[in-house]
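Chemist: Provided below are the primary sequence and the corresponding predicted coordinates.
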Amino acid sequence: MHLSYCTNVHPAEDLAGIIEQLDTYAEPIRQRLGADVLGLGLWLAAPVAAALADDPALRRGLRAELDARGLEVVTLNGFPYEAFQAPVVKHAVYYPDWTSRDRLDYTLDLARVLSDLMPETAAYGSISTLPLAWRTPWDKSRESVARQHLDELAHGLEKIAAETGRTIRVGFEPEPGCVIENTTQAADLLRNVDTRWLGVCLDLAHLACAWEQPAEALDRLAAAGVPVVKVQVSAALQTDDPVAAAEVLRAYVEPRFLHQTRTSLGGATDDLDLALREQLPGPWRIHYHVPLHALPEPPLSSTVPVLRNAIHELLARTDCEHYDVETYTWGVLPVSQRPTDAAGLVGGIAAELAFARDLLAAEVTAR
């Protein structure tokens, strides 16, 4: 089992910046945890991924930098293409989507890079990616193009495995508002892919926002033959009474990311400000990744109980080995909860990893 934290919380998009963030954040987090090795769910923007894929010497150099700091990479986040910490991201994160060859090329570049970064002891590497596309525009023609690209992706991963001896698997990550929003849609649209190489990345905040029961969701995927190749250990924001919580919720409205809001009765908006304006009946779950170890300001809560249940079911029902803590929203949290410097972010991420480590260890021990 590999536990990591996702580096898409950091803005660096060139190799020098990535190495700098290893010194500023990753190595201090490892030291804070007292760990000999710290896992990173590395995010590489498309330009640096292409440069690394084209140059074996660059890949060897990055691997050496990781090794020197006691860092390992078995998984990459291939969902954001670039500029994920730009002032405004919103819908841009879903482009290019799987109707575009750029998305295919980027993902295969990541696979090539990961095959050289992952430790020899890892059974496989994983890459998470977007769930085909945002839901509009989408039609049979676009679906056909995307399926062709998924076939080419599987073929490319098989070729990399033959050349390197390393298995890389890609997980499509259900997310609110996308073509694949939940495990029902994942089971339907991924049923016929080559599951030696392709499967699902299960983000536990997204699972909660879809109001899915973890055991039922995993049974659904298993019945369709769709494997879970990666788990993103994350928690969403929740309120049972959005009217009472409206003032506190307004502090979470911000311009960078979408915060899709879903109600237990099927109500939906594509951002939190719209949900507040439309006064959807509660309870709400909001696509806003909140720190795992710290409760939001009352009367808000988080979906950590769903996360706990999901981890229990995942360990019982799947052979997934990759668990990646993905709280990328530290920089847009309400001011009172936002780290003010690098040391504050190091402390927050370390506390989340300790929470996830202890939860996984307790589940394994209980078994």
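Modeler: In hand now; what should we look at? Just so we're clear, the structure is a prediction, and the values are computed from it rather than from any experiment.

Chemist: going forward, measure contacts and count neighbours with C-alpha atoms only.
Modeler: Will do.

Chemist: all helices of the stretch 1-150 of the chain, in order?
Modeler: In the stretch 1-150 of the chain, the helices defined using DSSP state H, counting those that start in this stretch lie at 15-21, 27-33, 46-54, 56-68, 101-117, 140-164.

Chemist: Same check on the stretch 151-300 of the chain?
Modeler: Using DSSP H, counting those that start in this stretch, helices in the stretch 151-300 of the chain cover 183-189, 204-209, 214-224, 246-250, 272-278.

Chemist: Can you list the buried residues in the second one?
Modeler: This points to helix 204-209. 204-209 (16 or more other C-alpha atoms under 10 Å).

Chemist: can you redo those residues as TSV with distance to residue 148?
Modeler: Listed next are the buried residues of helix 204-209 as TSV, based on distance: C-alpha to C-alpha, whole Å:
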residue	distance to residue 148
204	29
205	30
206	26
207	27
208	31
209	30
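
Chemist: most remote residue from this protein's center?
Modeler: residue 244 (30.8 Å; C-alpha atoms, centre = their mean).

Chemist: Distance of the closest residue to that residue other than its chain neighbours relative to residue 330?
Modeler: Among residues not flanking residue 244 along the chain, residue 299 sits closest, at 7.6 Å (C-alpha to C-alpha, 6 or more residues apart in numbering). Relative to residue 330, residue 299 is positioned 20 Å away (C-alpha to C-alpha, to the nearest Å).

Chemist: more crowded one of those two?
Modeler: Just comparing residue 299 and residue 330: by other C-alpha atoms under 10 Å the higher neighbour count belongs to residue 330, 20 against 15.

Chemist: ok, now which ones touch the closest residue to residue 132 other than its chain neighbours?
Modeler: Leaving aside its sequence neighbours, residue 132 sits nearest to residue 98 (C-alpha to C-alpha, 6+ apart; 5.0 Å). Shown in contact with residue 98 (C-alpha atoms under 8 Å, 6 or more residues apart in numbering): 104, 132-133, 145-146, 149-150.

Chemist: Can you select the buried ones from those in ChimeraX?
Modeler: The buried residues among those can be selected in ChimeraX (16+ other C-alpha under 10 Å) with this line:
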select :104,132,133,146,149,150
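
Chemist: Please produce TSV containing the contacts of residue 98, extended by distance to residue 7.
Modeler: Formatted as TSV, the contacts of residue 98 follow (distance: C-alpha to C-alpha, whole Å):
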residue	distance to residue 7
104	22
132	22
133	22
145	31
146	27
149	27
150	26
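
Chemist: Looking at the contacts of residue 98, which is nearest residue 87?
Modeler: residue 133 (22.0 Å; C-alpha to C-alpha).

Chemist: For the closest one, which residues are in contact?
Modeler: So, once contact is read as C-alpha under 8 Å, 6+ apart, residue 133 ends up touching 94-95, 97-99, 178-180.

Chemist: do the same with residue 351
Modeler: When contacts are counted by C-alpha under 8 Å, 6+ apart, residue 351 touches residue 293.

Chemist: Tell me how far it lies from residue 29.
Modeler: Residue 351 is 9 Å from residue 29, by C-alpha to C-alpha.

Chemist: next up, a second structure to put side by side with the first:
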Amino acid sequence: MFLGDRHGHLAYSTLVHPGDTWAEMRESLETYAPAVKARVSPDETYGVSLRISGASAQTLTDDPAERRRLASWLSEHDMYVFTVNAFPHGPFKGRRVMEDVYEPDWATEDRVRYTCQVADILAEITPSSVAPSIQTAPLAFRAKVTCEADVEVLTRNVLRVVAHLIEVERTTGRRVKLALEPEPACYLETTEETIAYFRERIWSASGARVLCDLTGLPVSEVVGLVRRHLGVVFDVCHQSVEFEDIAAALRQLRDAGVPIFKLQAAAALRVPMVTADVVAALGSFTDTIYLSQTTESRDGQLTRMLTLTEAIDRWKAQPGGVREWRTHFHVPVFLDDLGEFGTTRDGIERALEVHADTPLSDHLEIETYTWDVLPAHLKSGDVTDYVSRELEWFQEQLRSATAALAASVE
């Protein structure tokens, strides 16, 4: 839905629904989107964040009639797509995903081709009033990037897609934006690393030369065009797991000139004090098909682990001590008190305060894709109720932040 020129477009991520193939995604879209719209936006145009997998991108690329059918269905139901999740290329539901979620990564031709296909689809199906965004992987799983040559390949492939986006806008008049999403355990992980990557690789002399070669345009043109088409997704959950100060991190990106093409609201599981009772209760969150990157803060030091299970095993081997855990397990944003645990929802609140003051992005999204693996005691209602409550909570929080800001300047 459109929240106004200052606050932008808001949607929930359809990554929560089955959608590994286009047939699955189409069924999910047609089943759930009208039901959610009826609750949260019955009388206004409704924005959609669409998951397009590699298989779906190929299906839509090969079938012009299906693209036209999708555009017509959206129009008939007073909906529009403004962003696509093209991060998970392969299966994401009903099977073990873990670090495979990053494959194929940005070192591969498959990732380049897939992302260009999604860009072409977006240029065709989205309204002309929208500059759609593509959410994509943080280059690669960190363990796979071992040398300078690896980084050069990753960067060149990203710039190849930027060159394609420049050509799409030249030929169609449609601007499509690519947004890299930093994530724990990946090559782009922290806000500082992300800013350094843009400065040293994308905006550098070498990055400009690559883009000049790919486009045939002079440096005077490409330095502006790369910022027009390449930025980041800021996922509040990811950066909260990194123990970042969310408001400060957003201001760092803003001040560095890194475009935030999507501000993503998601809350992580937070254990403010690790104890034997809490560790026992955490077992209900370990039976997951997704990575659960966990960061421990102890005596001012951060220790990063790939899964919650690893953190529990390390604690059992050496229990005790004052420590806090934050784990990459998305929990509903309208929940704050989970009994023995908490969440990092306050990071979303801080992000919205910054956004209310100085708009950070015109694409806003709630991404809680873990409905299928949430412990039963956290599920209330069905998935339509769940995402509707998230959208309602987000809007109320943004209204409160805006009102508080207005009151402070009176």
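Modeler: Okay, I see it. No experiment lies behind these values; they were computed from the predicted model shown.

Chemist: Grab the most central residue of the first structure for me.
Modeler: Nearest to the geometric centre of the first structure sits residue 232, at 4.9 Å (C-alpha atoms, centre = their mean).

Chemist: Mean neighbour count, the helices of the stretch 1-150 of the first structure: which tops it?
Modeler: Ranked by average neighbour count under the criterion mean count of other C-alpha atoms under 10 Å, the helices of the stretch 1-150 of the first structure are headed by helix 101-117 at a mean of 23.

Chemist: how much does that helix stray from the second structure?
Modeler: Mean deviation of helix 101-117 of the first structure relative to the second structure after superposition (mean C-alpha distance after the TM-score superposition for the first structure): 1.1 Å.

Chemist: how about the nearest residue to the equivalent of residue 395 of the second structure over in the first structure, chain neighbours excluded?
Modeler: Counting by TM-score structural alignment, residue 395 of the second structure corresponds to residue 357 in the first structure. The shortest distance from residue 357 of the first structure to any residue other than its chain neighbours is 7.3 Å, reached at residue 3 (C-alpha to C-alpha, 6+ apart).

Chemist: Pretty sure that neighbour sits against residue 320.
Modeler: No - between residue 3 of the first structure and residue 320 there is no contact under C-alpha atoms under 8 Å: 11.4 Å.

Chemist: Please identify which of those two sits among more neighbours.
Modeler: Using other C-alpha under 10 Å, the more surrounded residue of residue 3 of the first structure and residue 320 is residue 3, with 23 against 16.

Chemist: and the gap between that one and residue 343 of the first structure?
Modeler: Note on residue 3 of the first structure: its distance to residue 343 of the first structure, by C-alpha to C-alpha, is 21 Å.

Chemist: From residue 77 of the second structure, how far off is the equivalent of the residue nearest to the centre of the first structure over in the second structure?
Modeler: Using TM-score structural alignment as the criterion, residue 232 of the first structure maps onto residue 264 of the second structure. Separation of residue 264 of the second structure from residue 77 of the second structure (C-alpha to C-alpha): 25 Å.

Chemist: circling back to that earlier point, so which of the helices of the stretch 151-300 of the first structure is the most packed in?
Modeler: Mean neighbour count (mean count of other C-alpha under 10 Å) peaks for helix 204-209 among these, with a mean of 28.

Chemist: corresponding residues in the second structure for that helix?
Modeler: Helix 204-209 of the first structure covers residues 236-241 of the second structure once aligned (TM-score structural alignment).

Chemist: what's the closest non-adjacent residue to residue 351 of the second structure?
Modeler: residue 247 (5.6 Å).

Chemist: residues contacting that neighbour?
Modeler: Neighbour list for residue 247 of the second structure: 347, 350-351, 354 [criterion: C-alpha under 8 Å, 6+ apart].

Chemist: Repeat the analysis, applying 7 Å as the threshold.
Modeler: By C-alpha atoms under 7 Å, 6 or more residues apart in numbering, the contact list for residue 247 of the second structure reads 350-351, 354.

Chemist: Quick one: which of these hold up in the first structure? List them.
Modeler: Among these, the ones still in contact in the first structure (both residues aligned by TM-score structural alignment, their matches' C-alpha atoms under 7 Å) are residue 354.

Chemist: The counterpart of residue 20 of the first structure in the second structure and residue 154 of the second structure: what is the separation?
Modeler: Aligned counterpart of residue 20 of the first structure in the second structure: residue 27 (TM-score structural alignment). In this view, residue 27 of the second structure and residue 154 of the second structure are 34 Å apart by C-alpha to C-alpha.

Chemist: how many other residues sit next to the equivalent of residue 333 of the second structure over in the first structure?
Modeler: Aligned against the first structure by TM-score structural alignment, residue 333 of the second structure finds its counterpart in residue 292. A total of 26 residues lie near residue 292 of the first structure under the criterion other C-alpha under 10 Å.

Chemist: Ignoring the adjacent residues along the chain, who's closest to residue 292 of the first structure?
Modeler: residue 352 (5.5 Å).

Chemist: can you check residue 306 of the second structure too?
Modeler: residue 293 (4.4 Å).

Chemist: now swap in residue 245 of the first structure and tell me
Modeler: Nearest one to residue 245 of the first structure, counting by C-alpha to C-alpha, 6+ apart, is residue 299 at 5.9 Å.

Chemist: The longest helix seen in the second structure: how far from the chain's middle?
Modeler: If you go by DSSP state H, the second structure has its longest helix at helix 383-409. Helix 383-409 of the second structure has its average C-alpha position 19 Å from the chain's average C-alpha position, going by C-alpha atoms, centre = their mean, to the nearest Å.

Chemist: Also stretch 133-151 of the first structure?
Modeler: 21 Å.

Chemist: In the second structure, which residues correspond to stretch 167-186 of the first structure?
Modeler: Against the second structure, the aligned range for stretch 167-186 of the first structure is residues 175-194 (TM-score structural alignment).

Chemist: Buried residues of the matching stretch, list them for me.
Modeler: Per 16+ other C-alpha under 10 Å, stretch 175-194 of the second structure contains these buried residues: 175-191, 194.

Chemist: Next, work out how far apart residue 209 of the second structure and residue 293 of the second structure are.
Modeler: Residue 209 of the second structure sits 36 Å away from residue 293 of the second structure, going by C-alpha to C-alpha.

Chemist: swap in residue 271 of the second structure?
Modeler: 14 Å.

Chemist: Sweet, I'm off.
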